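In: No letters, just coordinates:
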């Protein structure tokens, strides 16, 4: 009998500009808030009646936290921003361009994208979990893996580049150790610059090379950028300062390739 795999679906979750709720105001709540800040979420914090971490107060004073509610959690908090009531009866009528703006308003400005509960009260935490499930809200109950729709792993961040290490809630400390090991391997390399350079070339290729959007043409473009990416090391890609003009010179070779020699490649983009 094969061993059952216990893993999660690791995704990049877009919550930019969307409401996210954090319940609690201690160290764990602060760590959740910091994750959400990096994702540019619109953060609401229900502090509870105890001590509020001074960094949370400071983040609110700086305008980074959208709303700091200094009281105990109430069930109605899960719908605190909801105004629009869209009925799902006859959904085939709802999926119509005339309804798109109303739906976008609800998703981006009224409904919580996720809920993070970071309190010591297990009974209340469990109640919050099932309230979220009833409302179909994704929820994370801190330190209770069975009551989590998603986990917060250890993150290695360099702006455009994010690497997440997750043990599916089993060993957060091990996740951190692995993350620190990855960080040491990339010391002295501006990975964000490498991402920007390759992203600019890819965008330029898609914008300026007009060929059909059939599967063969798409595959040709993908293989071209893949081979070009493999030309140089991460450190070498991080040394370029590419502009739109540089990129046009590079993609002018398509479907052939520019010189693979690093110094020859540099000459092309500097001339």
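Out: Perfect, I can see it now. Just so it is clear, the model here is predicted, and its values are computed rather than measured.

In: Going by C-alpha atoms from here, please, whenever you check contacts or count neighbours.
Out: Will do.

In: From residue 217, how far out is residue 131?
Out: Per C-alpha to C-alpha, to the nearest Å, residue 131 is found 49 Å from residue 217.

In: Those two: who's more crowded?
Out: More crowded of residue 131 and residue 217, by other C-alpha atoms under 10 Å: residue 131, with 16 against 13.

In: element containing that one, please.
Out: For residue 131, the host element (DSSP states H and E) is helix 122-134.

In: Could you report the neighbour count for residue 116?
Out: The tally of other residues near residue 116 (other C-alpha under 10 Å) stands at 24.

In: let's bring in a second one:
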């Protein structure tokens, strides 16, 4: 074997920064797990619709509904709720209903995450740290979410203060450089930092 190239380590996930700005994200459920999923989607500038009876909304989800941060459908999930969905986040305590949502998403080729059911997820939510434009995610691929939190906290504790602000400044400099030297041949030099 050659050590010239990295070894393949199968079984991982493709870690990407998925751009969902203005995409329609359907959240099925309104409890604690749903509230975390909703916040992640809102932080990514998605358009969020929550399908859940009003009586099932926790305090945070009810707040987001009252503030018009999300749309709310006051009933249980129905298959036609998927009609305009670009992504589905299911966070309900009914395994049969969750599996039904998963199957319908697969039929329609809609990426979905069924909370706490790794085999019924196209993607996972990792443990996140955010400081302005800096986002760090630690994933255990569903094997140990609490361990991911510990690792993320350790990483975040080593970052200098104002890292996010420094990155914003670098972004402004890059933007100015693109304006001054828009030639695509200059891109590789600019991409070094």
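Out: Here it is on my side, so go on. Being a predicted model, the structure only gives us computed values, none of them experimental.

In: could you point out which element follows the helix holding residue 131 of the first structure?
Out: The C-terminal neighbour of helix 122-134 of the first structure among helices and strands, as given by DSSP H and E, is strand 139-141.

In: and whichever helix or strand comes after that following strand, which stretch of the second structure?
Out: Going down the chain from strand 139-141 of the first structure, the next helix or strand is strand 154-158, by DSSP H and E. Mapping strand 154-158 of the first structure onto the second structure (TM-score structural alignment) gives residues 127-131.

In: Only the buried residues of the matching stretch, if you could.
Out: Within stretch 127-131 of the second structure, the residues that qualify as buried are 127-129, counting by 16 or more other C-alpha atoms under 10 Å.

In: any idea how far residue 131 of the second structure is from residue 165 of the second structure?
Out: When distance is defined by C-alpha to C-alpha, residue 165 of the second structure is 8 Å away from residue 131 of the second structure.

In: Strands along the stretch 1-150 of the first structure, start to end?
Out: For the stretch 1-150 of the first structure, the strands defined by DSSP state E, counting those that start in this stretch cover 19-23, 42-46, 67-69, 114-117, 139-141.

In: Point out the one among the ones you listed that comes closest to residue 11 of the first structure.
Out: Each of the strands of the stretch 1-150 of the first structure has some distance to residue 11 of the first structure by C-alpha to C-alpha; the shortest is strand 114-117, at 14.3 Å.

In: Have a look at how far, on average, that closest one is from the second structure.
Out: Mean deviation of strand 114-117 of the first structure relative to the second structure after superposition (mean C-alpha distance after the TM-score superposition for the first structure): 0.4 Å.

In: top helix in the second structure by residue count?
Out: Looking only at the second structure and at elements set by DSSP state H, the helix with the highest residue count is helix 163-180.

In: Which stretch of the first structure lines up against that helix?
Out: Following TM-score structural alignment, the partner segment of helix 163-180 of the second structure in the first structure covers residues 191-208.

In: Over to stretch 87-105 of the second structure?
Out: Residues 114-132 of the first structure are matched to stretch 87-105 of the second structure when aligned by TM-score structural alignment.

In: Name the surrounding residues that touch the matching stretch.
Out: Around stretch 114-132 of the first structure, the neighbours that count as contacts under C-alpha atoms under 8 Å, 6 or more residues apart in numbering are 19-26, 28-29, 32, 75, 78, 137-142, 147.

In: Quick one: end-to-end distance for it.
Out: Criterion C-alpha to C-alpha; first-to-last residue distance in stretch 114-132 of the first structure is 9 Å.

In: mind listing what's buried in it?
Out: Within stretch 114-132 of the first structure, the residues scored as buried using 16+ other C-alpha under 10 Å are 114-119, 125, 128-129, 131-132.

In: next one: stretch 36-46 of the second structure
Out: Of the residues in stretch 36-46 of the second structure, 36-39, 41-42, 44, 46 count as buried by neighbour count, 16+ other C-alpha under 10 Å.

In: Inside helices: which ones of the residues you listed?
Out: Using DSSP H, the members of these that fall in helices are 36-39, 41-42.

In: Alright, calling it a day.
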